[in-house]
Each structure stands twice: as structure tokens, then as C-alpha cells.
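*Asks:* The following comprises the amino acid sequence and a computationally predicted model.
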Amino acid sequence: MSDRVTIPTKLTRRANKVVRPRDAADVYAHPRSEFERLLDQAVLSHISTGYYAIAPMERLGDPRWRPDLAAAALGVGQADYGRDAVALMGITAARRHGALPRATGTAVVAVPKQRPVLHTNVGVVVFVKRDVSRLDLERVETELTAGWMTTPEQTALDIAARPKLGGIAESDAWSILRALARKIDWTVVEELARDQHRPGALARMKEVAVA
């Protein structure tokens, strides 16, 4: 790592390591130009227009480092809406729950507002408008931030409701549901389906689970 690599303590102590230039307005007089310097020093990794990831301390100065897609997706969502208004969901949560054996090039994140797909340097982020306070959630830790993701029960219900969300084949969605069915509490699923008005998704889950 070069001796020239420096980063203000205020940035390294951020809970969310995904930053936008305006997030550093109280650190730099001209954050955009300073971000360019930090990019050159491989202190930051460019995610997408307006979004950057702060490299872990052990990878500062390493131009090969790139953030994990799920971590980047959660971090982008938190940067725009705050920690408690976003959550990993769908196939991204399924991957974290061990129900999807392979990584995908798409991450799915619940946010409070409708917004287009975001193409990043590490994959595609699909945003789904959801009221996160109404979802069944659990904590998740990523290399960039800590936050929320849907529980196995909520994840299964969401995938049953929208099996192709995230660009996967329907057959892959059913495989995920069968994997999740082995670890979910069906009483919780039924309560969620009732509260979220998703009887069709519940019926589909049950049909796939016994197939």
C-alpha cells in the first residue's frame, strides 16, 4: 500500500461504507475531486454513478478489490433511504439463507420508493417498492454495512408471489422454495400470507413444497 494512501477517520468510521460525494461534504470542501483522488489510490471502489464503496482497511490501496454485490445493493439502499427503510429480499435473501447455491449477477432490495434498475460495476440491483416495516426481517452483516434481510418465511412467500423477480427461471424459483421449505415455520408463513393478503403465494408454496 502506498504511503500516500490516506482517508479521513470520519469516513472510515461510517456504519455504511457505501458513500456518495454529498456524504463527504462535511469532510472535504470539494468532495468530487477528492473522491477521484481516493479512486486513484484504490481507497474507494466505484460502484455506479454517484456511489462508491470504501475498501476494507486490509484492502486499502488494492485496485483488485471489489465489493460483494449484495453488500453494495444494501449499502446503496441505505445511503438513499436509511438503514431501517431497506432490506435484502428475494433471491438475494435466499442466497444468504443457503437456499440458492450459486451466486447471481442480480441483487434484489426492498426500498420505500419505486426506482429503476441500477447497473453497477459488480452486478445489477433491482429495487422493489415495499414498506419494510411490514415485512418479517432479521439482521444481516455484510462487508460494507449491517442492516436487514427478509427471514426464510418472508423470503419464501416473496419468491412464491414473484418467482421470476431477479431474472431467474421459474424452475430455479421452485428449487429455492423447496430448499426454504425445509427450514421455515409454516405457522409464521400462514400468518404473513394472511397479513400481507397473499393467499395465492401461500397456496403455491404448499404445492411446490410437496411436489
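*Replies:* Noted; the coordinates are in hand. Numbering: from 1, shown residues only.
*Asks:* CA atoms for contacts and neighbours, from now on please.
*Replies:* Fine.
*Asks:* Walking through this structure, point out its strands one by one.
*Replies:* Assigned by DSSP state E, the strands in the chain fall at 18-19, 44-48, 51-54, 87-88, 106-111, 118-119, 124-129, 137-141, 146-150.
*Asks:* second one coming, line it up with the first:
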Amino acid sequence: MPSYAAPRVPGDLIRRGRVLRPADAAGIYAHPRPEFRRLEEGGALRRLASGLYAVVPDDLVGTHWLPDLESVALGVAISGGRSNAAALMGISAARVHSAIPRTINVATVAVTHHRRNLELTDRDAEIFFVRRDLDRLDLQRQHTELADGWVTTIEQTVLDLISRPDLGGAPDAAEEAVSALLIRSDLDLLRRLADQQHRRSTVERALKARP
């Protein structure tokens, strides 16, 4: 009797991203939605939200693989060919910079065009999309298990968190992150960014409040 072979996502499709929509499979499958359901049932795709799927690593097919929220947020934000139109910011950037060790059930992503916030169906979490001019932000490249993209630098993250601590509904986590990141910040760069983004008074108040 032939052994069962788990379904695999075609390489041509994976090259379009590791967070996929059925629309991404046009030209690969004649009927993408039924094929995505087959791949999901076989463990090769994980449904993140309606119409959004993550490619499960080959060695983790059939397991309870759960990609981290920051990776999901970046992957979702750049899906559909928007690779240079998004960056992890705020709480999510602080997590990437190891300033918040515990899990947070919100993610924040800077995007160039308006997008509705997204509730994930594979976990109790929400992605907040914030319209920003990415050319004015201080960014660095970031590799995650689902996407390669951008994240705000430590100094930009501090500036964003002290300017909008309630963004994402986790002000306590934002305060914790600012305390941790200020110690590691280049204060001259932080002040230059604050001047460029018209937030110098906000930064100076935060620096004066440091213990």
C-alpha cells in the first residue's frame, strides 16, 4: 500500500510570500480556494484570518505550529506584493528589540495606505495598521520566519511609544518598553528624530522623567 504524502505548497507560490491569499495563486491553480482548503486540511497552510494563510515550514507540517505575532503582522502587511510599504512599529518593534519579554496580543504596523485593523482567527490577537510616511521614519531591515521587511529602530520606537502610548491598547507595556529602550538609545539621534518629526518637547519630557 502506498504511503500517504502530505500536501505541499508549490515553490512558485511560496516565492510570492509566506503569507498568502487565494488571489496569489492565480495562474498556479485553476481554482485556488478549494486548493487552499486542501492544503490547510493537510497541514501545509495555517489559516490566520479570513482569506489569509501562512505557509507551514516543511518540518512542522502536522504539528501545532504557531508563528509569533510580530512575524504574522509583518507577513500580512506586506502580502500581495507590498514589500516596501510596511514596517513594524510601536509595541511590535519593542518586542522585536527584546524590550517586552512577555507575549502581547496586539501588533502595530506602519503602512503607507489606509487599512482596516485585522482580528486574527487563529489566536486572540489583533493587528493595528497605522498610516505613516515610511520615508520619514528611521527603519532597519528585519528577518522573521514569515517575512523579511522593516522595523523601526530603537530610537524611532521610543519616539513612537512616548508619543502614542495608548496605540494598540497596551499603555503599561509601552511604558515598560520605553524604560528598557531609553537605556539603549543614542540620545543625540533620538533628539534629531524628534526635531525632524516635530516631537522634541515630548521627548524632553520623557527624558526629564527618567529615574
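*Replies:* Looks like it arrived, so ask away. Small disclaimer: the values here were computed from a predicted structure and weren't measured.
*Asks:* about what we covered before: nearest to His97 of structure 1, of the strands of structure 1?
*Replies:* Among the strands of structure 1, the nearest to His97 of structure 1 by Cα to Cα is strand 146-150 (9.5 Å).
*Asks:* Please, where are all the helices along structure 1?
*Replies:* With DSSP state H as the definition, structure 1 shows helices at residue ranges 9-12, 31-40, 69-81, 90-96, 152-161, 170-181, 186-195, 199-209.
*Asks:* Determine which of the ones you listed approaches Pro21 of structure 1 most closely.
*Replies:* The closest approach between Pro21 of structure 1 and any of the helices of structure 1, judged by Cα to Cα, belongs to helix 31-40 at 5.4 Å.
*Asks:* what comes up buried for the closest one?
*Replies:* 31-32, 35, 38-39 (16 or more other Cα atoms under 10 Å).
*Asks:* cool, and stretch 112-127 of structure 2?
*Replies:* Under the neighbour-count criterion of 16+ other Cα under 10 Å, stretch 112-127 of structure 2 has 112, 118-120, 126-127 buried.
*Asks:* centre of the chain versus it, how much separation?
*Replies:* Put simply, stretch 112-127 of structure 2 sits 10 Å off its chain's centre (Cα atoms, centre = their mean, to the nearest Å).
*Asks:* can you tell me which residues contact the counterpart of Gly166 of structure 1 in structure 2?
*Replies:* Taking TM-score structural alignment, the alignment pairs Gly166 of structure 1 with Gly168 from structure 2. For Gly168 of structure 2, the contacting residues are 91, 106-108, 128, taking Cα atoms under 8 Å, 6 or more residues apart in numbering as the criterion.
*Asks:* Ala6 of structure 2 versus Arg95 of structure 2, what's the distance?
*Replies:* For Arg95 of structure 2, the distance to Ala6 of structure 2 equals 34 Å [Cα to Cα, to the nearest Å].
*Asks:* More neighbours: which of those two?
*Replies:* Under the criterion of other Cα atoms under 10 Å, the comparison of Arg95 of structure 2 against Ala6 puts Arg95 first, with 21 against 13.
*Asks:* and the two most separated of the buried residues of stretch 112-127 of structure 2?
*Replies:* That would be Thr112 and Leu120, which, of the buried residues of stretch 112-127 of structure 2, are the farthest apart (Cα to Cα) at 21.3 Å.
*Asks:* related to what we said a few turns ago, now the strands of structure 1 as TSV including distance to Thr9 of structure 1?
*Replies:* Formatted as TSV, the strands of structure 1 follow (distance: least, Cα to Cα, whole Å):
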stretch	distance to Thr9 of structure 1
strand 18-19	14
strand 44-48	14
strand 51-54	12
strand 87-88	27
strand 106-111	29
strand 118-119	29
strand 124-129	29
strand 137-141	22
strand 146-150	19
